[in-house]
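Student: pasting the sequence and the predicted model now:
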Amino acid sequence: MLWSQKNTDSDRVASSGTAADPSSAYELKLVQVLFRHGARTPLKSIPNVMEVQWVPTLLEPPAHTHINHVVTDLRGGPRPSAPVEDSYRRNTLTGGTFPGQLTTVGMQQLYELGERLRRKYVEEVPFLSSTFSPAEVYVRSTNITRTIESARCLIAGLFQQKQKEIVHIFTTEAQSEILYPNYHGCKLLKILSSHRWAESSTLPDIAADLQSIHDALGIAAHQHVDFILIRDDMVAREAHGLPYPPVLDTWRDKVEQRAVEMIHYIYEPSKRENLQLCVGPLLHTMLTNLDEKVQGTSSEPNRKLFLYSAHDTTLIPCLMALGIFDMKWPPYAADITLELHQHRQTNEAFVKLSYAGQDHLIPGCSGVYCPLQEFKEALSAYSLTSELYQSVCNNTEGLTKP
């Protein structure tokens, strides 16, 4: 049954939470959580700079994060091959671990995110069952070990390791992945982004600071170390209490600022097409989930929770498309949570969005409880069906290859 889309002035007041208690005015219907994996080993170490030991004991899973799970493709078949993961395993960090691996610290962060969701959706509001059920909960991850393990740890925290059935974590092959900007599956995105990546380090202020930090650290120019790489290594060390050169202490804030400025330039949110190509199919999927719940057309009518385990490079363009990117890099285990509510009196559908546990007013929405139609319109510039996405991705005429 399609919920009523009418709206009145009194609903507007209620939706702001000032004239009515939202917990009594709205009934929660669906939750979708898009989250970043937890702390990990760096993707690359800053070369020749105070090497630290990334030893295997840093990766040991805490016993309370274990659940009975299987990783499959989207149809429940065998897990696809994982070229990104294979590329990590061609390199070894000092200490013997691979780049980009979820650590014990990261596993605990996701377990704690699961506990936070449990408090909110099991204990404070009896929305989810206290035991995992696949009819209620859908879990999808990028086909990379750290996001798969992050999903496992979140589920363990959310359901305190209680499960009726085995947890299926669904993945897809790299070519058709929608949970990150897909440079392999979208020719146009690869061409546009490679130019922007190359240019981002040559912007005047960034280039000057980069030269200064290279000089301070003794990094040779040919090593192509940019602020994003430096930040990645620094933040990974910080999360695990590992040292970095004292000279970086004075650069800490500048590294953060310049890395964010680089990624902002690369994604270029002022150009609608860039964000469409980065996260259009993912936004379309999440909007479709809302529509199917409202219209009662879902093939899984008892589904209440969608979990999407992804990356900082997923969250940043999503936050940009939502109009709430705060020029801060999303921390490990950051989450964007979409709640679908039904107004108890009018039956109207509302969406409430939070980022890292804080509610946000989306530009284009008349309240934090945003009428579904307004929310869909706010994202309509960026949401792309898979068919449209493929059509745009293949339209590379007149562009030079990277």
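Tutor: Cool, the structure landed.

Student: could you use CA atoms for every contact and neighbour count after this?
Tutor: OK.

Student: what packs against the helix or strand harbouring residue 275?
Tutor: For residue 275, the host element (DSSP states H and E) is helix 272-295. In terms of contacts (3 or more C-alpha pairs under 8 Å, 6 or more residues apart in numbering; DSSP states H and E), helix 272-295 is packed against strand 26-36, helix 187-200, helix 312-322, helix 386-393.

Student: in it, what's buried?
Tutor: 273-287, 289-291, 293-294 (16 or more other C-alpha atoms under 10 Å).

Student: okay, now the one to match up with it:
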Amino acid sequence: MKQQMQDGPVPLDVESYPVAPGGLDLEQVHIYVRHGERTPVRVRMSNPPASIPADWQMCNTAKSFHETVAGQSPTIDDGLWYRKLSRTGMEEQLRDYGELTDIGKKSTYSFGTALRSLYIEISPLKARDERLTYFRSTNIARTIESLQHIVHGVYPPSSCAPGIIPSIIIRNGIDENLVSNTLACKRLALLELQFAEAAVAVWNSRLEPLDKKVSRYLGGRPLRLDGTPRASGILDTVRSAAAHGFRVPPEFMDDNVIGVIEAAVTAEWFDIKSEDGRRLGMGRLLADASEKMQRKIQLDSKDPTKLLVHTTHDSTLAALLCTFDVFDDKWPPFTSSVTFELFRKRIPASQQTNIPGLRALSSFWRPRDEHYVRMRYKNKNMVLPMCAEEGKHLPGSPEFCTLEAFRQRVGELTPKDWTGECFPRT
């Protein structure tokens, strides 16, 4: 019996958000969200019998959406929204390859409004308050656009003081750590190539039985991880088309088919279980988050940053999940997110152990609160294996990892000399 492929976004579930146990105060939230729905990164399966359109005219509602959401603020540059392409001598307003569509704009804006409902007690954004939030994107048009729409959901124009424009941060290519930076790290590139080759050796033979079902949609060619087109490209086109309501060949709506393709592709792209791969891929990003958490704890109200939103890609979400051994082996949907929430448990002074005479030296003694980190994905709490032992999580709530255990693992994953470690080994 055929089942329908689940390919849509996973909206933040505000109503069912699990409130933390009593005594825990939310101090800071780090969010890594995949961009919204986009066009495929190249044309595939456009010929009959698949007939998935080569050109996606997905800007039909762009003008009205631009006016109602983005047009009220000077943060949006129209040049990011439209591109003129020439097709057979005629100019049409089309989405270029890999670009955010109207549906992607709406889903990322909705993501922003959900963040607003979950995490922000809104008051008008004043000039002195901009440090409450931190917005950062990879230097790719679809993630920048996605973040612009998220920002408008978090801070609609009615909640911003005139002239206040929240900043969006983009790093240069060498310093970029929102992705596994294979361009700047040759050793990581070699490792990922090795992982991909290992996946080919395992999965191509498992894909072969699908040829009789799907090859006719691929110009008679076999479906392989290293084929033409690649299995990852087929999955990208099918998922993107289905998310936008285009007809997809029924074979690709069968979980017995698409499930095997997805398992093969996720193994090729995301199955990075070596410590070196994790360190070089996500170590710097996690170190950034850990340091910001520690800064928040040390400075308290002197560091007002509470909500940090990063727009990135499916590969980042999968890599974060793999790094903490909680990946579900499913391709991260559009607008899905990984969240790290920092909580504080205030310990009354009367319950804290005091070294005799130390409290009298008020300049040295400080009350010690407890801090916990909760990781979430697809509206679910992630129970991290690294925090399973007694003493490494909040008693009775294993999803709340102690900050010490979290920082210890991040420390193990942080390269001491990333540039040096990135040189290929002979």
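Tutor: Good, I have the coordinates. Keep in mind it's a predicted model, so treat the numbers as computed, not measured.

Student: still on that earlier bit, dump the helices and strands packed on helix 272-295 of the first structure into CSV; add distance to residue 57 of the first structure as well.
Tutor: What follows is those, written out as CSV (distance: least, C-alpha to C-alpha, whole Å):
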stretch, distance to residue 57 of the first structure
strand 26-36, 23
helix 187-200, 35
helix 312-322, 25
helix 386-393, 42
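
Student: residue 220 of the first structure: which of these is closest?
Tutor: Comparing those by their distance to residue 220 of the first structure (C-alpha to C-alpha), the top pick is helix 187-200, with 17.6 Å.

Student: next, the angle helix 386-393 makes with that closest one.
Tutor: 50 degrees (axes from the mean of the first three to the mean of the last three C-alpha atoms, to 10 degrees).

Student: after superposition, how close is helix 187-200 of the first structure to the second structure?
Tutor: If you overlay the two and look at helix 187-200 of the first structure, the average distance to its match in the second structure is 2.6 Å (mean C-alpha distance after the TM-score superposition for the first structure).

Student: from the contact counts, what lies against the helix or strand just after that helix?
Tutor: Once helix 187-200 of the first structure ends, the next helix or strand along the chain (criterion: DSSP H and E) is helix 204-217. In terms of contacts (3+ C-alpha pairs under 8 Å, 6+ apart), helix 204-217 of the first structure is packed against helix 246-267.

Student: which elements pack onto the helix it packs on?
Tutor: helix 187-200, helix 204-217, helix 227-239.

Student: would you tell me which one of the ones you listed is buried the most?
Tutor: For these, the largest average neighbour count (mean count of other C-alpha atoms under 10 Å) is found in helix 227-239, namely a mean of 20.

Student: so that one matches what in the second structure?
Tutor: Aligning helix 227-239 of the first structure against the second structure (TM-score structural alignment) gives residues 231-243.

Student: repeat that for stretch 319-329 of the first structure.
Tutor: Using TM-score structural alignment, stretch 319-329 of the first structure pairs with 321-331 in the second structure.

Student: give the buried residues for that stretch.
Tutor: Applying 16+ other C-alpha under 10 Å to stretch 321-331 of the second structure flags 321-324, 326-327, 329, 331 as buried.

Student: end to end on that stretch, go ahead and measure it.
Tutor: This stretch, stretch 321-331 of the second structure, spans 11 Å end to end (C-alpha to C-alpha, to the nearest Å).

Student: mind listing residues that contact it?
Tutor: 262-263, 266-267, 270-273, 278, 282, 314, 318, 382-386 (C-alpha atoms under 8 Å, 6 or more residues apart in numbering).

Student: tell me how far it is from the chain's mean position?
Tutor: The chain centroid and the centroid of stretch 321-331 of the second structure are separated by 12 Å under C-alpha atoms, centre = their mean, to the nearest Å.
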